[in-house]
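> Okay, predicted coordinates and the sequence, questions at the end:
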Amino acid sequence: MNSKGLILLLVLIKSTVLFAQNGQVIGKITDKKTGEELIGAAIIVEGTTMGTTTNFDGEFSMPPLDEGTYTLRVQYISYQTEIVSDVVVKEGAPTVLSIALSPADMDLGEVMVVAKANREHENMLLLEQKKAIVAVQSIGAQELSRKGIGDAESAVSKVSGVSKQEGVKNVFVRGLGDRTLATTLNGFPVPSEDPRYKNIALDMFQSDVIQSVGVDKAFTADRTGDVGSAIIDVRTKVLQSDEVLSLSVSGGVNAQAAQGTFLKTDGVNALGFANIYQGPAGGKFPDSYAFQNKLDPSAAGYVGNQSYTLSAGKQLKVNDNPLSVFVTGGYSSDVSKQDGHQRNMTNNGTIYKDMGIDKYDINTSHLLMANANYQWRKDNSLSYNFMAIHTSNQYFSELEGYDNDALQSGAERDSLLLHRQQINDNVLLVNQLYGNFRLSDKLMLDAGVAVNTVNSHEPDRRINFLYINDGKYSTYTRKGMNQRFFSDLSSQDINSRLAFTYDMGDEDRMSAISAGYTNRLTSDRFNGIQYEQRLQNTETIVFDRKEDVSFDYIYNQERFDAGQMHLERIHSYYEVNKYVHAVYANGVFQLSPSLFVTGGIGLDYVDILVDFVGELGEDGSLNGRRTNRLDQLFILPSANLKYDLNEQHTLRMGVSRTYTMPQSRELSPFEYIGMTFKERGNEELRPATNNNLDIKWDNYLSRSELLSVGAFYKLIEDPISRYSSNNAGGFLLYDNVGDVATVAGVEMELRKNLFEWGNDDRETLSRLSLGLNATYTYSQVKLHVNPASQPTEPNSQLEGAAPVIINSDISYTYRQHKRSVTGSVLFNYFSDRMYSIGYDGMPSLYEQGVPTLDVVVSGQLSSRLGVSLKCQNLLNPAFVYYRDLPSGERLELEQFRKGSAVSFGLNYTF
């Protein structure tokens, strides 16, 4: 018998023994008015801590009980507590209950504890949105599963006003990108794993660890002030029942990657762990060619996409108080291929680069998450959360065509072959300890600390060229043509919070004031080592066919020992220390049964010190050292209003002032050479200040239906943006591009059940539902004119601001008893948007709008076995970057397709 069969046998034996000696209480909890299932309702045996919660179908199963008569207490957020007496339990015979709860009036306690409920379910998150004074939007684990969403980045891109820009990590919210976002994990900030970005890549958080993802676009004094577009908070999964043991597996294929030979870069093992080292030492001119990775790729057998997740949890008792423990671990690998072309141009429209490209990607992820939650007395809890995430992203790309800027030979159509291969290996370690403590009947304390560590490596990025002449491939020895690059980023991040809330309300009015302190102490250390390698004192090496090309034949230890190769080592680094101390005071007041107001003020002191070294000399001296410091005190007022027109209709309005700090790499003159573009920072950048206004109307059609319309306006002082000019080297640069920028728009969201049928006992359900959200955004900045550079056009959209974003889905669900099937069709679209603002005659660079279509089918074959089928990117659209020339012609600078993918998965709960 295999291990899986043995585990299943043990579980069955355990269940048989328990239920032979004890009785079982099972049942369903519903809304008394609508008959709808209530998810996350608590059922507790009076006088004990023994209990359970309802699942996604409103069903529950109590732990085995001894024979006898019991009283049960049933609780659910915004519903009246129901006491069920005289529940008789008999040995070996299940007791079946059907309990209907009546809605209750909201009170302060509900507002304070709503987040403690089961936030995996769509209805619970919609209820949270309805009760909240400040407008919030969230997507939970149930919706992630229904839409086939694999990570937090894909999750938030389904929220209104949010879109993903290809080639740029993280998302754009209301036309504003990474530097204006704030990313938190369970309310605590987490550092970025990439030196080019402020926020951690959201795709590091796989759906296996996500309870919900919240996107807050309206701001209050008690949240971080370094935000201009949204705070994205990832909430990790916690135990939702007495115990759980489940296994999920899935496999699939990308149709484009499965065609032909798949090429893999050297330096990463089969499990996705990179060979991390720093290359040969020996000062500026190394004494050996001791590189461990090959330059030539290998042909890999295509193994497809795969994912494995194991989760386990159990609720224990410590001093008669509940202690829940939950652990989940997983591995996933995703393989894809892109084919397309790259071009580049001068500011007069002359094309100097036109190359075809094939790119082979392998992305792997390992994760381990564990949390424990201990509760005692009323409203006291202490939680510990640990997370370890390892990701590896590797690609090999082959480009062929002409690039006169690279060769600089003077001919119009000099052709070349380029191999570029890159590995990014990242490790994130998170430790969080936080709790809520009732100090008195009126006073609550929320306190916590988080210690995070990030180690990010880019070991051995390899760039190699060959000159093409008469169909043959020959070496070309110009400086800068053949490089190996190693970098590592080490981040230490400690942040803490301390907040007191005093309840001043009574039975008729809710009123509370809060005050707190938060801090964040971050240290980033980045090292970059570049090796220039070129042949010297040797004849040109020629390959007759591309199939014969071998860069390992050209560059190796033997040629180095023979003096036929020049190797130069260039070492640069920067260090950024960031200290943020913030205090705030905030108040929540109920002025009438329908009118709620919050107001507060925050004070943030930010101190950033950047220490950059352009190059370490051969004797270890520091050449080109620069130090830059930013320190500023920000005063951040905010106010929010909520008015309930009636039970269904709610109006909200919020005003706030926030700021946007430049990113670490944007403040450093470090030069980064990307796959398509090169970037360089600017030491003179200043923080931007954001003045925000939000208005929103919500119509809660039912507990699962919503119609919402909102408008927003932002006035940004000293906006920061990326721009492209006709500079030497073709770098994309950063600046405060104007005095003010304006962002305004409207958002709409609809969740509607088009058809629903169920029998009287709700054992059979058939439902067709529609989800739709759409956003229109207007953005404009009047660009600065200065002696060094002048904008090509006087006004511009903001970087990443897509005027139109549409996300929609239509889902059909059929359920009968323990079996169910759900099918969803998802469509997403964003219109053309700015990638980089044009300067010095260079036209602005745009990303063409992209439609995507996915189909997801999932089913529950029994109470234990589930299946899923995902068909993603079915339209396989072209991703295009272009410039509009003065002649009216549109020039595509980059175009590629990612391919469609199909996967099948199984989930078994023991």
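On my side now, so go ahead. Numbering: from 1, shown residues only.
> Please make it C-alpha for all contacts and neighbour counts, starting now.
Fine.
> and the gap between the residue nearest the centre of the chain and Pro877?
Geometric centre of the chain, nearest residue: Leu202, 1.7 Å, by CA atoms, centre = their mean. Distance of Leu202 to Pro877, computed by CA to CA, to the nearest Å: 23 Å.
> now swap in Ser820 and tell me
33 Å.
> and if you look at Tyr352?
Distance of Tyr352 to Pro877, given as CA to CA: 26 Å.
> Any buried residues in stretch 294-301, and which?
294-297 (16 or more other CA atoms under 10 Å).
> and these as TSV, adding distance to Val857 and secondary structure?
Below are those laid out as TSV (distance: CA to CA, whole Å; DSSP: H, G, I helix; E, B strand; the rest coil):
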residue	distance to Val857	secondary structure
Lys294	43	coil
Leu295	43	coil
Asp296	41	coil
Pro297	37	coil
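> Export the residues you listed as CSV, with columns for distance to Asp242.
Output for these, formatted as CSV (distance: CA to CA, whole Å):
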residue, distance to Asp242
Lys294, 52
Leu295, 53
Asp296, 53
Pro297, 50
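> For the residue nearest to the centre of the chain, list the residues it contacts.
Listed by CA atoms under 8 Å, 6 or more residues apart in numbering, the contact partners of Leu202 are 151-153, 170.
> Put this next to the previous one:
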Amino acid sequence: MKLKFLLITLLTFVMGYAQDQATVTGKVTDKDMGGEALPFASVAVKGTSISTNTDEAGTYTLKVPAGAQTIVFTFLGYETKEIAVTLAAGETKTIDEVLGSTSVELKDVVIETTVNRQKESTLLLEQKNATEIKTNIGAQELARKGVSDVASAVAKTSGVTKQEGSGNIYVRGMGDRYNSTTMNGLSIPSNNVERKNISLDIFPTQIVEYVSIDKVYNNKIYGDFAGGNVDIVSRDYKGNGFFRIDLGSNINTNAVSEKNFRLNGAPGFSGFKNINKPSNPLTQYNYNALNLDKKSPYAGSIGFSGGDSYDVGEEGRINFFATGSFSNEYMSITDGKSQGSVNNVGVIGNSYDYESFNYATNTTGMANVGYKIDQNNKINFNTLFINTSSNRTDEYRGYGVDFAEDGTGIIRREKYQKTNLFVNQLLGQHKFGEKMQLNWAAGFNTVKDNMPDRIQNKLRMSYDGAGNDLGYGIVSISDADNHRYFQDLTEKEATALVSFDYKFAKGEDELYKGKLTAGYSGKSKKRDLEAIQYNFDVNAAGSGVIVDPNNIDAFYNAANYAADYFTIKTLRGTVEVPNALRPQTYTGKLDIHAAFVTAEYKFSPKLTGVFGLRAETLTQTVDYDTYIMPVGSTKFDKNALLPNFQLKYAVTENQNLRFGFSKTYTLPQFKENAPFSYDEVNQSYVGNPHLYESDNYNADIKWEVFPKSDEVFSVTAFGKYIKNPINEVTISSSTQDISWVNSGDWGMAAGAELEVRKTIWNTGENNARKLTGGLNVSYLYTNQELNEDKVARENVFQVDFTNSKSAFSGASNWLANADISYLYEWNEKASSINPTLAFNYFSDRIFALGTVGRGDMVDKAVGTLDFILRSKINEKLGINFAAKNLLNPNIKRVQEGTSIGDVTLINYKKGVYFSLGASYQF
């Protein structure tokens, strides 16, 4: 009876207390960020211990005693606001508040007021609040998915794929020429003579805060755009001092299973070695040895990083961050197939068994210094150095129609390529009151890309009069069959961006409805390329000499040169020819100056528009001196008015409808305009001086929903119309070279993208156990006119298109990325384990357009599966494991449209990659 009375009394007390309570809910926003959410702000009841923090969407809910109360809103470095309110029991009242930064002195404080843009939830919040249509992927997500470089990072986003064996990406089926790359908003040069954009796989993710992909054009992007702009935002450390060391090891199953992994020994281990041209190259034989060294294909990595922050004066603060790393990797292709010169009835000109051995290195150093002078002024300096190298041996054994009809041919190519990238940037931001802000940035970048001493040798079996094998002999049907090739590329680029913001139309909520931005951006780029090839033409005295394929130095040496076994000549001729040693060169220059103005206005609480106009004037010249066309130049000027606008309609607080439209253009690249010949084993490329730019019209519409701070569901539809599209084609010539032409009057692309990120379930205190999943799927339809009469009118060569229309090269109809991840944290989140399974797929895509009665060359569909396990043993120690390319699919290219069906051109497997790493933070 007493127990019953006690329970009734307790229940009555609890119900009475609950009835005396009220609820306050609302959202806190950042005045300085134009009304964006302010996560982790404090909301408290004055004079009590009752308080809470806003979540990552800036929202809060607080139980408050009924009656007259004062609600206090605070955030470090921001003004404090107190709101008096009277609440009835059981009442729910909404109080939204706006906080702005102050200039109060804060001593011995290391917490920053800026948002951590490495976190997935923070980037989703920015995506929701942004007026522009963009996609961001941060360091947190990159680590969870085991991504080691930026190319693989962007390939995890919707509508993006990575070209096999390179750092080149396709955005919505649009290849290298349609995309652009920036770092912290400033353009950076290419490291590849054949590409407009730098290879994104040279950027390790440890230098990255986040990567932003703009698929919709805006004023701050140069007008040479149609697919997307990738902006690499470097780490900007703020917080307590730290020092971290990372160690790792990795293997490739193909490489470790190969008993004779062989490479040219001249480049060495580090990837920094320079190999110079020989002196007197046409009159003496003083070249590096040709023999291959056997390697143990076990690789690893080491990295160091650290940062700290210091107060300077009363309001200033300076931040330092630096990182350095070295990594290497062995890769091998065995049991591969390579075929070429396939005609329309399926006859194969070259059919080889293919092996490849590659050793790659990446050395990276980056430093960032940020100086916050006061609340209104800050500057940053970034410097980045990356050295990459690739030492590769490719071997082709089998049938060659022009030299080894008996199937005993051998072609061996040894290629060492070394790239230095040096980026320097200075950026500033200055506020003048609450209405005006000046932003500026300047950069100077250099790239040096060297291909010193690329070596090719060609052999076949020799026979005696009775048909008995004698051994291999050197093949010298054409001058270039056996050669040494030296290529040097230097590109320098100066770039600048200045913009001035002015806010207007202040509302009752203390927020400005409008903002005008006017600015200038410009860049001046110069590329110098120099190449020379020394051909070794076998003479009568050397034509019957038997050569060991593993000891070609026994034939190519100073003694045999003196005995007239072979002659050394360049592509221009022998030493008797004037200027025989004059290299092939071209110099490309591009100068762009642009003025832009943007008006952003919030027409209502739901509708916001951004309207922009960019005016560009540019000049592009290419001066060349090649053995195909000695001494010439191309030049074109362009003045472009580029209107663009984007609309955002907030259907609900967590749901947006967006629309974008723009006009842009696409420039031909320097090498595409220069009549410069570059030879692969089965294909030659030559530039076209008559190539000119395309004009593009782009439209997007997107619906997105953000159910929670770390969840998103979005659907996007897009379309593009391109005038005078540029394509890579096989021209009508005796050697069937590949070049570039404006292949028709029009091209178009349309498609749709679906993206889902979802927390499947979570449990435990503070969601210590969580299962999440992500999926993005894209469908793309492309079509373009192929007009050989147009090509003949505008160029000095002809193209015989098989079809009158075609899809775009590089465009897959279907793209998909999916991942599922489990996070389990314990010891107050000092320890955790985080396994992730990630899948990537692209459907068939055209490699080159069909000509001369043949169908297209097509890269077949590929699906890859990766498993990544990241763990924190404690606050300092972490251990990570990854198994990538678990499905080990066939990489296959076919020639379609022959009378016997599809003919395989390339077929190989890359093997599975395993890596194990550990990190320790002091």
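Structure received. For clarity, every value in this text was computed on a predicted model and none was experimentally measured.
> Out of the buried residues of stretch 294-301 of structure 1, which comes closest to Arg833 of structure 1?
Pro297 (35.6 Å; CA to CA).
> distance of the alignment partner in structure 2 of the closest one from Asn557 of structure 2?
Using TM-score structural alignment as the criterion, Pro297 of structure 1 maps onto Leu292 of structure 2. Applying CA to CA, the value for Leu292 of structure 2 to Asn557 of structure 2 is 16 Å.
> now swap in Phe659 of structure 2 and tell me
From Phe659 of structure 2 over to Asn557 of structure 2 (counting by CA to CA), the distance is 67 Å.
> Repeat that for Thr361 of structure 2.
31 Å.
> more neighbours, the two?
Thr361 (23 against 19; other CA atoms under 10 Å).
> which position in structure 2 aligns with His581 of structure 1?
Match for His581 of structure 1 (TM-score structural alignment): His593.
> contacting residues for that match?
Going by CA under 8 Å, 6+ apart, the list of residues near His593 of structure 2 reads 520-523, 616-618.
> pretty sure Asn482 of structure 2 contacts Leu459?
No: taking CA atoms under 8 Å as the definition, Asn482 of structure 2 is not a contact partner of Leu459, at 9.3 Å.
> just to revisit the earlier point, just name the closest of the contacts of His593 of structure 2 to Asn382 of structure 2, please.
Nearest member of the contacts of His593 of structure 2 to Asn382 of structure 2, counting by CA to CA, is Lys523, at 18.2 Å.
> that's a strand at that closest one, yeah?
Yes: per DSSP: H, G, I helix; E, B strand; the rest coil, Lys523 of structure 2 lies within a strand segment.
> give the contact list for the nearest residue to it once chain neighbours are set aside.
Of all residues not flanking Lys523 of structure 2 in the chain, Thr495 sits nearest, at 4.2 Å (CA to CA, 6 or more residues apart in numbering). Applying CA under 8 Å, 6+ apart to Thr495 of structure 2 gives the contacts 186-187, 442-444, 521-524.
> how does it look with 6 Å?
442-443, 522-523 (CA atoms under 6 Å, 6 or more residues apart in numbering).
> can you tell me the helix or strand for it?
strand 483-506 (DSSP states H and E).
> And Asp884 of structure 1, what's its match in structure 2?
For Asp884 of structure 1, the residue aligned by TM-score structural alignment is Glu896.
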